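Asks: Okay, sequence plus prediction incoming.
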Amino acid sequence: MIGIRVFRAIDDPDACQKYIEGHRRILEIHGVVKITSYKHDWVDDPHTMVILVEEQESGRVMGGARLQLRRSGQSLPIELALSKYDPKILEMVHQAELNGGTCELCGLWNSMEVAGMGIGSYILSRIGAAISTQLPIASIFVLCSPVTVRMGRRVGAVVERQLGNNGLFYYPKDDLIATAMLLSDCDTLHHADPKERELIFDLRKTPFQLRTEIGPKGQFDLEYNVLIKNLNYNLANS
């Protein structure tokens, strides 16, 4: 059985290390050995949430992502990645932080064992949008590869065409393209695909559930546990 759970990075250091190692291996497979924004100081940040995909019987990590809040004085990875190409990203993140709070969905990866199941391409981003209402944020930044732009659009993110070349950057290598996107309405998801929006709202309503998912490679059961423990945000006053 495959399970997905969400937790604050500081609450499970061992799981964070497994996530880091798995992500590193996937990056190396794709010839990416160094990313400017790939630092690990987020493991000590109480405002970083980890979305982890695990084989429940063995505890083996098969993928994941992070939702890093811009609250603790640390720059978002997208700021570190893009500011040398276009410094406007810094002001854009700053304004988003002032306008209800912001974060970044980043570090998204999945292992070869679950490739083609839709976990990395759709489910992780769906969970990122779903858990946003547990947090003091109104928007989510994401830096997408060409194959994940469609993923961003499905959950309601739009390309930030004010940045780079109509939102495009050569990153993390000169022969790779990344697209800067922003989900600006976490609560309503006005721009999301209607079916995707329905799934996200269902996860918000029922954060613990067992669902049969249908991916490109067929059906599989997935256990969700997306209620974040140990949060001390007062959303009413955020």
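Replies: Cool, got the structure.
Asks: C-alpha from now on. contacts and neighbour counts both.
Replies: Noted.
Asks: gap between the two ends of stretch 145-164?
Replies: Distance across stretch 145-164, first residue to last, is 15 Å (C-alpha to C-alpha, to the nearest Å).
Asks: er, stretch 146-155 actually
Replies: End-to-end distance for stretch 146-155, by C-alpha to C-alpha: 16 Å.
Asks: what do you get for stretch 186-195?
Replies: The straight-line separation of the ends of stretch 186-195 (C-alpha to C-alpha) is 16 Å.
Asks: Relative to the whole chain's centre, how far out is it?
Replies: Offset of stretch 186-195 from its chain centre (C-alpha atoms, centre = their mean, to the nearest Å): 16 Å.
Asks: So which bits of the helix or strand harbouring Phe169 are buried?
Replies: According to DSSP states H and E, Phe169 maps onto strand 168-170. In terms of neighbour count (16 or more other C-alpha atoms under 10 Å), strand 168-170 has its buried residues at 168-169.
Asks: so who does the residue sitting nearest the centre point of the chain touch?
Replies: In the chain, the centroid-proximal residue (C-alpha atoms, centre = their mean) is Leu105; its distance is 2.8 Å. Shown in contact with Leu105 (C-alpha atoms under 8 Å, 6 or more residues apart in numbering): 65-68, 125, 128, 140-142.
Asks: Equivalent analysis for Gly73, please.
Replies: Gly73 touches nothing, counting by C-alpha under 8 Å, 6+ apart.
Asks: tell me the secondary structure for it?
Replies: Here Gly73 is coil, with the state taken from DSSP: H, G, I helix; E, B strand; the rest coil.
Asks: and it, how far is that from Pro46?
Replies: Gly73 sits 12 Å away from Pro46, going by C-alpha to C-alpha.
Asks: repeat for Ile228
Replies: According to C-alpha to C-alpha, Ile228 and Pro46 sit 12 Å apart.
Asks: Please enumerate the shared neighbours of these two.
Replies: Common neighbours of Ile228 and Pro46 are listed as Arg8 (criterion: C-alpha under 8 Å, 6+ apart).
Asks: which one of the contacts of Leu105 has the most neighbours?
Replies: The residue in those with the most neighbours, by other C-alpha atoms under 10 Å, is Leu67 (30 neighbours).
Asks: hold the first one in mind and look at this next one:
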Amino acid sequence: MSEELNQPEVRIRAFRAIDDPESSQRFIDGHRKVLEVHGVKKVTSANNSWAENPAVFVVIVESLDRKKVYGGARVHAAGGTQPLPIEEATGFMDPKIHELVKELSIEGTGELCGLWNSVEVAGLGVGSFFATRAGAVITKQLGIKSLFALCAPYTVRWAERVGCKIITDLGNQGTFYYPKLDLLATAVLLEDTTTLEHARGSEQRKIEELRKNLQQVTTEVSPGRRIEVEVEYDLLVEGIDPQEFKNPFNLNLSNQQ
């Protein structure tokens, strides 16, 4: 952040995890510190093997000189070297998640996860809301039609703004105790990342505008404290084939009617 919090400047950048190991490690270190502050020492889906998974893409919120990381999120495409984090986290409680992922993977599916922000930017929406939006933006490049997320109570509203709906068929009306028994998580799904049918109108317009211009500098207004944040977006992911994550499990399409 710049010295003056009333004029913060950040970069929101997207990249394939294996293409930038150094930035992936900075993301890991920052996320771990935030989890420890909240008393969470170990999270099932927070092991760091994702950094070597070619189907993982990082949205990092950083200082313009890249020395500090303020937050971010990850997008995992189904069909990489690991199950989706939501499968690892909830599959033993409700195995239906595995079949749902496979079904949606035919047209490309994935998960927005690892959402966090540092205390330094708390209330600005930088690591939560803006990163959620950026995650939705890059799904078009990845060829991912649908997007899962497992939300903490305070992030459900951000997910709903970009068009996610609670998956009431899973768990207890979509909820699970995770990552520990006194914390509640909600499973949500963005059914169509192309149409963004259920997104708030202003979010549809913003996501489409960012998709048309993936590299830009703009002034955003934090949804919470209404503070202006100058954001340099760099959401162009290099080396992507939009067919890469279509039907990754080679399912027999003739049986998927």
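Replies: That came through, no problem. Owing to the predicted nature of the structure, the values given are computational and were not obtained by experimental measurement.
Asks: on that earlier part again, does the counterpart of the residue nearest to the centre of structure 1 in structure 2 count as helix, strand or coil?
Replies: Using TM-score structural alignment, the equivalent of Leu105 of structure 1 in structure 2 is Leu112. Here Leu112 of structure 2 is recorded as strand under three-state DSSP.
Asks: What residue, apart from its backbone neighbours, is nearest Leu112 of structure 2 spatially?
Replies: Using C-alpha to C-alpha, 6 or more residues apart in numbering and skipping residues adjacent in sequence, the residue nearest Leu112 of structure 2 is Val75, 4.6 Å away.
Asks: do the same with Gly163 of structure 2
Replies: Nearest to Gly163 of structure 2 is Ala199, by C-alpha to C-alpha, 6+ apart, at 3.5 Å.
Asks: Relative to Met93 of structure 2, how far out is the residue nearest to Leu112 of structure 2?
Replies: Plainly put, Val75 of structure 2 is 23 Å away from Met93 of structure 2 if you go by C-alpha to C-alpha.
Asks: for the stretch 51-200 of structure 2, what spans make up the helices?
Replies: Per DSSP state H, counting those that start in this stretch, the stretch 51-200 of structure 2 carries helices over the ranges 85-90, 96-105, 129-142, 156-161.
Asks: So which bit of structure 1 is the first one matched to?
Replies: Using TM-score structural alignment, the residues of structure 1 aligned to helix 85-90 of structure 2 are 77-82.
Asks: can you tell me the mean distance of that stretch from structure 2 after alignment?
Replies: Compared with structure 2 after fitting, stretch 77-82 of structure 1 deviates on average by 0.2 Å (mean C-alpha distance after the TM-score superposition for structure 1).
Asks: What residues sit buried inside that stretch?
Replies: Per 16+ other C-alpha under 10 Å, stretch 77-82 of structure 1 contains these buried residues: 77-82.
Asks: quick one: contacts of the longest helix along structure 2?
Replies: Ranked by number of residues, the top helix in structure 2 under DSSP state H is helix 21-37. With C-alpha under 8 Å, 6+ apart as the test, helix 21-37 of structure 2 has contacts from 17, 41, 48, 51, 58, 60, 69-72, 114, 116-119.
Asks: Can you point out the buried residues in that helix?
Replies: For helix 21-37 of structure 2, burial by neighbour count (16+ other C-alpha under 10 Å) applies to 23-24, 26-28, 30-32, 34.
Asks: That one aligns to what range in structure 1?
Replies: Against structure 1, helix 21-37 of structure 2 falls on residues 13-29 (TM-score structural alignment).
Asks: how much space between Met92 of structure 1 and Leu135 of structure 1?
Replies: Using C-alpha to C-alpha, Met92 of structure 1 is found at 20 Å from Leu135 of structure 1.
Asks: sorry, that was for Ile78 of structure 1
Replies: Taking C-alpha to C-alpha as the measure, Ile78 of structure 1 falls 19 Å from Leu135 of structure 1.
Asks: can you check Gly164 of structure 1 too?
Replies: For Gly164 of structure 1, the distance to Leu135 of structure 1 equals 29 Å [C-alpha to C-alpha].
Asks: What of Lys217 of structure 1?
Replies: Remark: distance between Lys217 of structure 1 and Leu135 of structure 1 (C-alpha to C-alpha) = 33 Å.
Asks: Also Leu27 of structure 1?
Replies: 29 Å.
Asks: do Asn110 of structure 1 as well
Replies: Going from Asn110 of structure 1 to Leu135 of structure 1 by C-alpha to C-alpha gives 24 Å.
Asks: more crowded one of those two?
Replies: Asn110 (25 against 20).
Asks: Just give the nearest non-adjacent residue to the more buried one, would you?
Replies: Nearest non-adjacent residue to Asn110 of structure 1 (C-alpha to C-alpha, 6+ apart): Gly63, at 3.9 Å.
Asks: What is the equivalent residue in structure 2 for the one you found?
Replies: Using TM-score structural alignment, Gly63 of structure 1 pairs with Gly71 in structure 2.
Asks: Confirm for me that Val53 of structure 1 is in contact with Met1.
Replies: No: using C-alpha atoms under 8 Å, Val53 of structure 1 is not in contact with Met1; the gap is 10.6 Å.
Asks: okay, those two: which has more neighbours?
Replies: Between Val53 of structure 1 and Met1, counted using other C-alpha under 10 Å, the more crowded position is Val53 (29 against 11).
Asks: Quick one: map the more buried one onto structure 2.
Replies: Checking TM-score structural alignment: Val53 of structure 1 goes with Val61.
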